[in-house]
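Enquirer: missing the sequence, but the structure's below:
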C-alpha cells in the first residue's frame, strides 16, 4: 500500500491545515458515519500515510451533526461481512489497533456508539460536542465490543461505571463523560472540531518528536512494568539526543526567542 496521501478520499476526507495539523473526516453522514468495508480500507490507508507525512497532530471527526460514528454498518454485519470491517494489522475500521506514531484527537460531534466509541477510545484525547453521547450498545443486538471497548473503557473511567455501560448498553452524555474523565473537554454545540483544533495547535507548538516519544510511553503505562517503562524512557532519550531539535529548545531559551522545531 502506498504511503502517498491524497488530498481527499471519497469516504475519508483529509484536510491539511497550518502548523502541521490535519483533520480526518469520516464521510458517510447519511448513515451516521457507520463503518463499511470501503471506509475501513480508506481509513487504514490514511493512517499509514499520515504516519509518514509531515503532519504532527491529527483530529478525527465525523461528517454532519448527528454522529461521530455509529459503529459498524449493520447492513454489512447482517450480510455476514463483519470480517471485512477489520484489517489484520489495525483491527476494526483499519484504526482501533493501528500503530499510530502521532497524537490523534477525536472531535466527537454527536453519537459515538459501539465501534464509534471504540474509535474515540483509540485516540489519545477526546473533545465532545455538548450534544454528544457515548455508549457500547453491542449487547442489545447480540454482539460484543471486541474492538477495544470492553477493555479500554474500564481503563479510562471507573470500572463499575464501565461495567454498567457494557452490560446494559446504555449511553451517557457529554457532561457525564467529562465528569468521568472520558473526554478532555466539552465544546458548545457544533464546535467540537474548533476546540479540538485549539488543542491540536497547542500540541503542535511543542517539539514533535518529544511529543511522540512521550505519548508512546504514556500509552503503555497500563501494560508494562515500571522497569520496562524506565527502559522505554531511556531508549526514547537516546533517540531524542540524536535529533536536530534536541539542541534547539535550550538554544532558543538562552537566545530568548521561540524555538523553531524541524521535527528531525
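Expert: Okay, I see it. Please read all numbers here as calculations on a predicted model, not as lab measurements.
Enquirer: switch to C-alpha atoms for all contacts and neighbour counts from now on
Expert: Fine.
Enquirer: list the buried ones in whichever strand or helix holds residue 75?
Expert: If you go by DSSP states H and E, residue 75 is part of helix 74-78. Judged by neighbour count using 16 or more other CA atoms under 10 Å, the buried positions of helix 74-78 are 74, 76.
Enquirer: Distance from the chain centre to that helix, please.
Expert: 24 Å (CA atoms, centre = their mean, to the nearest Å).
Enquirer: Please apply the same query to stretch 51-71.
Expert: Using CA atoms, centre = their mean, the offset of stretch 51-71 from its chain centre is 7 Å.
Enquirer: And that stretch, what's buried?
Expert: 55-71.
Enquirer: do the same with stretch 12-31
Expert: Buried-residue list, stretch 12-31, by 16+ other CA under 10 Å: 12-14, 20-29.
Enquirer: again, but for stretch 168-176
Expert: Burial within stretch 168-176, assessed by neighbour count using 16+ other CA under 10 Å, is assigned to 169, 170, 171, 173, 174, 175.
Enquirer: quick one: that stretch to chain centroid distance?
Expert: With CA atoms, centre = their mean, you get 19 Å for stretch 168-176.
Enquirer: repeat for stretch 109-116
Expert: Relative to its chain's centre, stretch 109-116 lies at 13 Å (CA atoms, centre = their mean).
Enquirer: Can you give me the neighbour number for the closest residue to residue 232 other than its chain neighbours?
Expert: Spatial nearest neighbour of residue 232, chain neighbours left out: residue 217 (6.9 Å); criterion: CA to CA, 6 or more residues apart in numbering. For residue 217, the neighbour count with other CA atoms under 10 Å is 16.
Enquirer: Pasting the second one now:
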C-alpha cells in the first residue's frame, strides 16, 4: 500500500534467506506511522506467520536518522485512520498487538520516540544504532503511551528507571538502554541491519518448532493472545 499522493510504498518487504525484513518507508516523515504503514507492516507480519519458509522477522526504518517517530500527527489531524482498516485489533503500526510466534527483531537505525519505542518494546529482540534514543514523551503533550508503552516498559526496565522515563518524558541513549537491559546490542552507525540479520541467523539455525514453542510459553500465549498483557491493554483503553 502506498501513501496518498505518493507512488512509494509505505512499507518494504524483502526476504534474506529465511528472514523477512520489513522496512517502514517514510523517511521524509521520520517513518511516522499512518494507515498505509499499518497495512504494510500488519499484512507482512501475518504473511510471515503463515509462511513456513520464514523463521524470523526484522523490522527497521528507512534512512539513517529515524527508526520511527511515532504516529503521523498530520494524518491524525486530518482524522485519518492510522490503523489497519480490517484489523484494528493488531494495534499501532499493525504490530504492537499482533502476536506471531516467530521471533521478531527491531533494528533501530535512529531515533525511536513515542510509538518507535513501543515498536521496540513489542519486539522480542532489539539491536540499536549507537546514535539511537528511546523515549515515551507523550506526557509532554497531554497524552499517554497507549500503544503498550506504559505497561511494557515497567516490565522491561528497572521500575524506577521506567517510571522516570514515563513521568518526565525524557529519552535515554542506546548505551543506557543496553546497560539497563532494554536492548540486546548497540552497534556502530550504519551497521544495525547487518547486526540484526546476524542475530536472526543465530536464532534461525535452531529447530523452528522449538523456537516457536519456546516463544509461546515465554509470553504465556493462549490462542494467539498474550494473556498477561490483556489487562494492561484494558487499563490503557480506560484511561484514554
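Expert: Noted; the coordinates are in hand. On a predicted model such as this, the values are computed, not experimentally measured, just so you know.
Enquirer: isn't the residue nearest to residue 232 of structure 1 right next to residue 233, touching?
Expert: Yes: assessed by CA atoms under 8 Å, residue 217 of structure 1 is found in contact with residue 233 at 6.9 Å.
Enquirer: how about the most centrally placed residue in structure 2, what does it touch?
Expert: The centre of structure 2 sits closest to residue 119, judged by CA atoms, centre = their mean, with a distance of 2.0 Å. By CA atoms under 8 Å, 6 or more residues apart in numbering, the residues touching residue 119 of structure 2 are 95, 96, 106.
Enquirer: so which strand or helix has it?
Expert: Residue-wise, residue 119 of structure 2 maps onto helix 115-121 under DSSP H and E.
Enquirer: Beyond the helix holding residue 75 of structure 1, next helix or strand please.
Expert: From helix 74-78 of structure 1, the next helix or strand downstream (DSSP H and E) is strand 86-87.
Enquirer: Contacts made by that following strand with the rest, please.
Expert: 40, 44, 92, 93, 94.
Enquirer: Likewise for stretch 60-79 of structure 2?
Expert: 21-27, 29-34, 81-82, 106-117, 190, 193.
Enquirer: Ok, stretch 36-56 of structure 1 next?
Expert: For stretch 36-56 of structure 1, using CA under 8 Å, 6+ apart, the contacting residues are 1-5, 9, 11-12, 20-22, 26, 72-73, 76, 84-87, 90, 92-95, 98, 100-103, 204, 208.
Enquirer: one step back: distance from the helix holding residue 75 of structure 1 to structure 2 after superposition?
Expert: With mean CA distance after the TM-score superposition for structure 1, helix 74-78 of structure 1 departs from structure 2 by a mean of 1.7 Å once superposed.
Enquirer: mind listing the strands for structure 1?
Expert: Counting by DSSP state E, structure 1 has these strands, from start to end: 12-17, 21-26, 57-62, 67-69, 86-87, 91-92, 104-108, 111-113, 125-129, 133-135, 172-173, 185-187.
Enquirer: Can you lay out those strands as CSV showing distance to residue 237 of structure 1?
Expert: Formatted as CSV, the strands of structure 1 follow (distance: least, CA to CA, whole Å):
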stretch, distance to residue 237 of structure 1
strand 12-17, 30
strand 21-26, 25
strand 57-62, 21
strand 67-69, 37
strand 86-87, 33
strand 91-92, 30
strand 104-108, 22
strand 111-113, 37
strand 125-129, 24
strand 133-135, 37
strand 172-173, 40
strand 185-187, 31
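Enquirer: so how far is stretch 165-182 of structure 2 off the chain centroid?
Expert: Distance of stretch 165-182 of structure 2 from the chain centroid (CA atoms, centre = their mean) equals 16 Å.
Enquirer: Next: stretch 30-43 of structure 2.
Expert: Distance, centroid of stretch 30-43 of structure 2 to centroid of chain: 11 Å (CA atoms, centre = their mean).
Enquirer: so where is that stretch in structure 1?
Expert: Using TM-score structural alignment, the residues of structure 1 aligned to stretch 30-43 of structure 2 are 32-45.
Enquirer: Mind listing what's buried along that stretch?
Expert: Within stretch 32-45 of structure 1, the residues that count as buried by 16+ other CA under 10 Å are 32-37, 39-45.
Enquirer: Could you find the counterpart of residue 84 of structure 1 in structure 2?
Expert: Under the alignment (TM-score structural alignment), residue 84 of structure 1 pairs with residue 82 of structure 2.
Enquirer: Surely its match touches residue 33?
Expert: Yes: assessed by CA under 8 Å, residue 82 of structure 2 is found in contact with residue 33 at 6.8 Å.
Enquirer: Sweet, I'm off.
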